[in-house]
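J.: The following block contains a protein sequence and its predicted model.
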Amino acid sequence: MELAFRNARIVAGEEDFIGSLLVRDGGIAEVASGASAVGEDLEGDVLMPGIIDLHTDSLEKHYFPRPNIDWNPVSAAVTHDGCGLSVGVTTTFDSLSVGSFNPSVARKEDNLRRLVDGLLTAKRAGMLKGEHLIHWRCETAADDLRERLDHLADHPMTALFSLMDHTPGQRQYRNLDQYLDNWRAGGMSAVAIEERLTAARERQSRNAAPNRAYVAELARERGMPLVSHDDEDLEHVDEAADLGATVAEFPVTVEAARRARERGMAIIMGGPNLIRGGSYSGNVRAAELAELGLLDGFASDYVPRSLIECAFRITAKPFGWSLARGVALVTEAPARAAGLNDRGRIAPGHRADLVRVRLVDGLPVVRGVWVQGERVA
């Protein structure tokens, strides 16, 4: 099967140009600059690789659309898939938290199993048009991490493991007063807050180090990437790198990002951080890391639409990056970080995962999406 496009602003590698592209049997067969009389006229719209999202929490939102209201997990997976494709995401790492740290209802063990089984059922039935993989976010301070992960790590869609620790007073929640304000707002007394905080710290003390080593070994045995989440200081980064982590996801300080660069780790920030102008937790801004040359890519975190916006926002002031460099932040960079060598770039031999985009009043509007040459949105 062949598919051809012409008069497209093709983003290929380190450049973009008006040209044509030929797809054959689900892969990119030819890319050429200049005019062509063959293929669908894309009217000068951008044609870029499909977006690769290394971390999104949005599957849970479709499974639990309101508190305590669960949805059919297969139906939730299909809806989630369609929403991602509508904003250009063709490869999704569904990030699911393992280990109980004040978990939401969606993250309770029985719900988590229903969620991943529903995702697999939808995939095997051909109901998903994009590719979905599982990113296990491992709460290393949790007492029950190993018990839960033992039943989940070998799920056939598993592709990524990350180390995280949400103990208050460090990493993402290093601003302890700001974090405890949430507990106070919920009506907790000073005594109850102190008891809960002490219990969290004791749990971290006995679990974090051995659980981090355990997760690292799981990733190593399966030949899968290991990600370190919310690193704050040199010690956090060095410990993760020594365990084999190759990706620093959402570092919370410039210091941590600099050390990640020194240790050869890919630095991935949350898309909403750039689009909203900063971190909702008060941590380092993605814009600051971009200005310092300490940014390699983006993940959507909790807003899949943010990725396509990041690719174009960073080409405007005050950044002024080239379109090719901006697009690589959400395509080629995450592909490399995840070890996906068959996608993330428009080049012969790569998968024909493609997104057609037009800027309207400064906002990127997705006008077409193809996965392995098949129109899916």
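T.: Right, received. Where do you want to start?
J.: going forward, measure contacts between C-alpha atoms and count neighbours the same way
T.: OK.
J.: residues near Val284, how many?
T.: Look at Val284: counted by other CA atoms under 10 Å, it has 21 neighbours.
J.: Put this next to the first one:
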Amino acid sequence: MSLSLTFAGAEVLLPGQGLVREEISIADEVITEGAARAVALDGYIVLPGIVDLHGDGFERHLAPRRGAMKQMDEGVIATEAELAANGITTAVMAQFWSWEGGVRGPDYAAQVFAAIANMRDRVVTDLVPQLRFETHMLEDYAALPARMADWGVSYLVFNDHLPHDRLAAGRVPPRLTGQALKARRSPEAHLALLQQLHENGPEVPAALDGLCDTLRAQGVALGSHDDRSAQDRADWRARGVRISEFPETVEAAEAAKEVGDPVILGAPNVVRGGSHKGNASALDLIAMGLCDAIASDYHYPSPRRAALMLAGSGVLDLAAAWALVSSGPARVLGLTDRGDLSPGKRADLVVLEADSKRVALTMAGGRISYLNGDIAARVLR
């Protein structure tokens, strides 16, 4: 059940006004002009809820130890608890369909999407499934659209994580034995599979053209992962793949922005001050205006920390920094009902302690998903 409340005394981030000390009310699951009961929030900051466009941090909740957990519903609940504790009110859960096997294999993907579908109406956070599909798995193309429809998945991002340089040179890829064990294959069988997929390369572009046509007709939003060049982005855009996740170079990010394709960057990259793989710094790309949204990637605390760090360091003001984790990603997903605290929008918000900037309260659709510390007595009295 949604609450009917007016938060008073807090600083509130309002569209077009920045951070102002003003009352904000919620009722019937939306931001409204007035509500029944006032809650004093002196010493707190009220911000739009975080819309996380890409996160796979849920893997450790759904499969904390390989083969140990068979019931995923509890893992989805545990994931939501972490999402809510970090101010995330809409979460894109990015699941692999990959030759890597194990928790990234096709069969496991089916289990994950079934668990998300089973639990979506039982949790407060809005959970959005995303499929990350490896481009060279040509044998899976024919079945993919129907399986996505069955799973209720309408967001797909293409990946290619094959070690092409080593395979082309006839060299053994790094970590082959560990990967093979995770996939429950012998190292020899795993290497043979990688070589076969690598050899699919010449057939991939035309196959992708047809697959993207089918998926777009099905209403699936499409993105590419790790664009390396302007040509990469142009090739994807020609297929209707508009979203650019984590471009690896300034050139690729610039190519996306020039034609209005949304650019998503990793929040851990921002917090760390650079890419752990030596790619373009997200901080630099944001300073250059080449970013529409930042996402948790593998670490759910990072979107909040990244936005606050951008504001604290003066790279952006708070409104612009927070937009990268709220209204920006909402626009990318086409979610016009959330992303800021305008009247009539969904009551998705996060309340931070003004001094520590820790999350004290998270609400999604006017329902509490997280409540902590002294604020609990004020809200629940």
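T.: That came in fine, so what should we check first? None of the values given here were measured: they were computed from a predicted structure.
J.: Need the TM-score from the superposition.
T.: The TM-score (TM-score structural alignment, normalised by the length of the first structure) is 0.86; 357 aligned residues with a CA RMSD of 2.9 Å.
J.: Name the SS class of Ala180 of the second structure, please.
T.: Following DSSP: H, G, I helix; E, B strand; the rest coil, the label given to Ala180 of the second structure is helix.
J.: burial measure for it, as a count.
T.: Ala180 of the second structure is flanked by 19 other residues according to other CA under 10 Å.
J.: Then Met157 of the first structure?
T.: The burial count assigned to Met157 of the first structure is 20, neighbours taken as other CA under 10 Å.
J.: shouldn't it be in contact with Ile134?
T.: Yes: contact criterion CA atoms under 8 Å: Met157 of the first structure and Ile134 qualify, at 5.5 Å.
J.: For Val270 of the second structure, give me its contacts.
T.: Residues in contact with Val270 of the second structure (CA atoms under 8 Å, 6 or more residues apart in numbering) are Ser281, Ala282, Leu283, Ala306.
J.: What about those residues, which one has the most neighbours?
T.: Ranked by neighbour count (other CA under 10 Å), the contacts of Val270 of the second structure have Ala282 at the top, with 29 neighbours.
J.: which position in the first structure aligns with that residue?
T.: Correspondence of Ala282 of the second structure to the first structure, assessed by TM-score structural alignment: Ala286.
J.: Surely its match and Arg276 touch.
T.: No: judged on CA under 8 Å, Ala286 of the first structure makes no contact with Arg276 at a distance of 10.0 Å.
J.: In the stretch 101-250 of the first structure, mark out all the strands, start to finish.
T.: Counting by DSSP state E, counting those that start in this stretch, the stretch 101-250 of the first structure has strands at residues 131-139, 158-164, 226-229, 247-249.
J.: May I see those organised as CSV, with mean neighbour count added?
T.: Formatted as CSV, the strands of the stretch 101-250 of the first structure follow (neighbours: other CA atoms under 10 Å):
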stretch, mean neighbour count
strand 131-139, 23
strand 158-164, 24
strand 226-229, 29
strand 247-249, 28
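J.: how about these in TSV, adding distance to Ala200 of the first structure?
T.: As requested, those are exported to TSV (distance: least, CA to CA, whole Å):
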stretch	distance to Ala200 of the first structure
strand 131-139	12
strand 158-164	14
strand 226-229	18
strand 247-249	23
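J.: mind checking which of these is nearest Ser75 of the first structure?
T.: Set against Ser75 of the first structure and scored by CA to CA, those come closest in strand 131-139, at 14.7 Å.
J.: so where in the second structure does that closest one end up aligned?
T.: The aligned range for strand 131-139 of the first structure is 126-134, by TM-score structural alignment.
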